[in-house]
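Chemist: Give me a 3D structure for the following:
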Amino acid sequence: MAGDEKRFKAAFDSLHALAYFAPEVDAALTGIGLRPGRMPYFAGRSAAMGAVGPEVVAATFYNFNPEVVARVLPRAWTLATPAQVLQARLDGVDKALTRLLGDHVKSDEVAEAAELAREAAAGCTGEGRPLYAAHAGLDWPGEPHLALWHAVTLIREYRGDGHIAALVLNGLSGIEALVTHVATGRGFVAGAAKLTRGWSDEQWAAAEAGLTGRGILDADGGLTEAGAALRDRVEIATEAAAQGPWQHLGAERTARLEELGRGLSRRVVEAGAFPDGVFTRGRA
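Modeler: I've put the predicted structure just below:
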């Protein structure tokens, strides 16, 4: 089922990622005491692992500057418990999806997508997948739209854990993954990558210099032939490691889930779930 991982990203990433942009989620998390800014993101995504420190979050999120993570963790856990964070995040997602989908939130399509996505998630395994495993230990929400969001979250974190393994295997650190991803021209631009992931100009330049010395970047900051081959290996390994859900679900039901996902994603995007241009970015 080669290509299913990329099709999943196109069809479903927006249904998970709206949790990082919807004002309802941010309001729910700051409403329990988290400070505005980066804290809701780092605490919200890591809370399934418990009150972990910045080292664990930097390792599992991978391409964020550890110095930035350390500014908000473990302080976040002195303001709200992981259980409170998880509940607030789910409450915010509930309100956001209800607003974005409108009456369609109770539709047969949402219920069908939730059932299929939950079955697909049953094909994920936890070995070597810390963020997936942490979220897999949470209770399933009862409402179909929330069960769909949870299932998509499980599959997305499963895929992300496998992507990190591919980066490690191919010798790319977090910042090097970002720099080479920018060099592909298929996602982030350098300014956005540095801003959102917390890297300074000096740190970025040092990473570029190191990659140039290794023959991965050329003198102009573009990928060399070896660098392009390296990024191809990362993508091939990532997709290979992400096949569990689709092998479990089967080709026919996977195609139906993709069809449903594209329709629902289109609805939330057209309803204004994201700032302009967010989904022109790719995964580093």
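Chemist: From here on, just use CA atoms for contacts and neighbour counts.
Modeler: Noted.
Chemist: ranges for the helices of the stretch 51-200 of the chain?
Modeler: 54-61, 66-70, 75-79, 82-101, 108-121, 130-136, 144-169, 174-184, 190-197 (DSSP state H, counting those that start in this stretch).
Chemist: the residue most distant from the middle of this structure, which is it?
Modeler: residue 219 (31.5 Å; Cα atoms, centre = their mean).
Chemist: ok, the closest residue to it other than its chain neighbours - how many residues close by?
Modeler: Counting by Cα to Cα, 6 or more residues apart in numbering, residue 219 lies nearest to residue 212, which is 6.9 Å off, once chain neighbours are set aside. Residues lying near residue 212 (other Cα atoms under 10 Å) number 19.
Chemist: Turn the helices of the stretch 51-200 of the chain into a markdown table, including distance to residue 261 and mean neighbour count.
Modeler: As requested, the helices of the stretch 51-200 of the chain are exported to a markdown table (distance: least, Cα to Cα, whole Å; neighbours: other Cα atoms under 10 Å):
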| stretch | distance to residue 261 | mean neighbour count |
| --- | --- | --- |
| helix 54-61 | 25 | 18 |
| helix 66-70 | 32 | 18 |
| helix 75-79 | 33 | 17 |
| helix 82-101 | 13 | 19 |
| helix 108-121 | 7 | 20 |
| helix 130-136 | 20 | 21 |
| helix 144-169 | 10 | 23 |
| helix 174-184 | 26 | 23 |
| helix 190-197 | 27 | 16 |
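Chemist: Next, format the ones you listed as JSON lines and append distance to residue 46.
Modeler: Shown next, in JSON lines, are the helices of the stretch 51-200 of the chain (distance: least, Cα to Cα, whole Å):
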{"stretch": "helix 54-61", "distance to residue 46": "7"}
{"stretch": "helix 66-70", "distance to residue 46": "11"}
{"stretch": "helix 75-79", "distance to residue 46": "11"}
{"stretch": "helix 82-101", "distance to residue 46": "8"}
{"stretch": "helix 108-121", "distance to residue 46": "19"}
{"stretch": "helix 130-136", "distance to residue 46": "8"}
{"stretch": "helix 144-169", "distance to residue 46": "11"}
{"stretch": "helix 174-184", "distance to residue 46": "17"}
{"stretch": "helix 190-197", "distance to residue 46": "16"}
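Chemist: With respect to residue 223, which of those helices lies nearest?
Modeler: In terms of Cα to Cα, the element of the helices of the stretch 51-200 of the chain nearest to residue 223 is helix 174-184, at 6.0 Å.
Chemist: what about the closest one, distance to the chain center?
Modeler: 16 Å (Cα atoms, centre = their mean, to the nearest Å).
Chemist: this one as well, want them side by side:
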Amino acid sequence: MSSVARRMFELVEPIGVIPYSTDDPNEAMFALGFTDYWDTYFAGRAAPLGIVPAEVVDALFYNFAPGEVARHIPKVWRTTTPEAAIAARRSGCAAALRRILGDHVDSPGFARTTDLLTRAATSAPVEGRPMYAALLALPLPDDVVTRFFHAASLLREHRGDGHIAALMVEGIGGLEAHVLLALDLGLPAERFGRIHHLPATQIAAVVDGMRERGLIADDRTLGDLGRAVKRRVEAHTDELAAKPYECLTPDELDELMAALEPIAARLVAAQD
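Modeler: You can find the predicted model right below:
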């Protein structure tokens, strides 16, 4: 099932990143009174947790530099409520999907795809999956397009919880995970989008620590040990992400993947 989980990740991720790849969700969040993108990110993603301290969000999100989360949590809840943030995020993402997918979202085929995706997304155990559990506790949306996005978000957070577990097993911290990914893609760590804004000295300290552990070679490229760790993390993440799809028959899985392929392609092509 790990190969199924990897393929479903490729197909679901373009839906799950709608809050970050299109303008509609940001505009819906800005309408609540926000003026900063990262405020909308933390409010939108952390809202299912309710009002919790920055330390909790930092632990669950895992991969932000020290102090980054605290610049937004709990400040964002002086602008809006978790309930309003959830509603705005959902409406903005549904608007983006309707704009990109057009009349397809009104078809029986889309309704069937949403039903299969939702069945998988709501079928997994919640033990050890705090972000997935928080999102699963929300009522399912009645609107089919909103439910489609919600199902993809559930699967994304379920996989994310497992990915953090896989990183922790390998002793890879949040910033180190970004460095691993950057170097695996052939990019210098200091140019990688998720951490390039950090002070150069901070990035250098992370890289130097990884080099001392043998993960990075002296030329600041990914060493053999680093590549092996990256492969193990990805393989373990796929294994841990497989559970939601066990509730579907092989024919249903084939049907779901075939239906998602053109949707994912259109979403990738339309990214702002």
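Chemist: returning to what we had before: looking at the helices of the stretch 51-200 of the first structure, spot the one closest to residue 266 of the first structure.
Modeler: helix 82-101 (10.0 Å).
Chemist: re the thing from before, my read: the residue nearest to residue 219 of the first structure touches residue 222, true?
Modeler: No. Using Cα atoms under 8 Å as the test, residue 212 of the first structure is too far from residue 222 to be in contact (9.3 Å).
Chemist: quick one, what contacts the closest residue to residue 53 of the first structure other than its chain neighbours?
Modeler: Of all residues not flanking residue 53 of the first structure in the chain, residue 74 sits nearest, at 5.4 Å (Cα to Cα, 6+ apart). Counting by Cα atoms under 8 Å, 6 or more residues apart in numbering, residue 74 of the first structure touches 51-54.
Chemist: what does residue 57 of the first structure give?
Modeler: 42, 46, 69.
Chemist: Considering these, which are maintained in the second structure?
Modeler: Among those, the ones still in contact in the second structure (both residues aligned by TM-score structural alignment, their matches' Cα atoms under 8 Å) are 46, 69.
Chemist: And the contacts of residue 57 of the first structure, which is closest to residue 100 of the first structure?
Modeler: Distances from residue 100 of the first structure to these, taken by Cα to Cα, are shortest for residue 42, at 23.8 Å.
Chemist: That closest one belongs to a helix?
Modeler: Yes. Counting by DSSP: H, G, I helix; E, B strand; the rest coil, residue 42 of the first structure falls inside a helix.
Chemist: In the second structure, what sits opposite it in the alignment?
Modeler: Residue pairing (TM-score structural alignment): residue 42 of the first structure is matched to residue 42 of the second structure.
Chemist: Please name the nearest non-neighbouring residue to that match.
Modeler: Per Cα to Cα, 6+ apart, closest to residue 42 of the second structure is residue 72, 6.8 Å.
Chemist: What distance do you get for that neighbour to residue 172 of the second structure?
Modeler: 25 Å (Cα to Cα, to the nearest Å).
Chemist: what do you get for residue 59 of the second structure?
Modeler: Taken as Cα to Cα, the span from residue 59 of the second structure to residue 172 of the second structure is 14 Å.
Chemist: swap in residue 261 of the second structure?
Modeler: 32 Å.
Chemist: Who has more neighbours out of these two?
Modeler: Remark: of residue 261 of the second structure and residue 172, residue 172 carries more neighbours, 19 against 14, as counted by other Cα under 10 Å.
Chemist: my read: residue 133 of the second structure touches residue 126, true?
Modeler: Yes. Taking Cα under 8 Å as the definition, residue 133 of the second structure is a contact partner of residue 126 at 5.3 Å.
Chemist: Contact partners for residue 274 of the first structure?
Modeler: Contacts of residue 274 of the first structure by Cα under 8 Å, 6+ apart are 18, 21-22.
Chemist: among those residues, who's most crowded?
Modeler: residue 18 (22 neighbours).
Chemist: Which of the three states applies to it?
Modeler: helix.
Chemist: Please apply the same query to residue 269 of the first structure.
Modeler: Going by three-state DSSP: residue 269 of the first structure is helix.
Chemist: Look at it and say how many residues are nearby.
Modeler: So residue 269 of the first structure, with other Cα under 10 Å, has 18 neighbours.
Chemist: Helix or strand for the closest residue to it other than its chain neighbours, just tell me which one.
Modeler: Spatial nearest neighbour of residue 269 of the first structure, excluding adjacent residues (Cα to Cα, 6+ apart): residue 14 at 7.5 Å. Per DSSP states H and E: residue 14 of the first structure is located in helix 4-17.
Chemist: For that helix, give me the average deviation versus the second structure.
Modeler: Once fitted to the second structure, helix 4-17 of the first structure is off its aligned match by 1.2 Å on average (mean Cα distance after the TM-score superposition for the first structure).
Chemist: Now that helix: buried residues?
Modeler: Neighbour counts over helix 4-17 of the first structure (16 or more other Cα atoms under 10 Å) mark 4-5, 7-9, 11-17 as buried.
Chemist: same question, stretch 46-55 of the first structure
Modeler: 46-49, 51-54.
Chemist: Quick check: end-to-end length of that stretch?
Modeler: 12 Å.
Chemist: Helix or strand next in line after the helix holding residue 14 of the first structure, which one?
Modeler: Taking DSSP H and E, what comes next after helix 4-17 of the first structure is helix 23-31.
Chemist: mind checking how far that following helix is from the chain centre?
Modeler: With Cα atoms, centre = their mean, you get 19 Å for helix 23-31 of the first structure.
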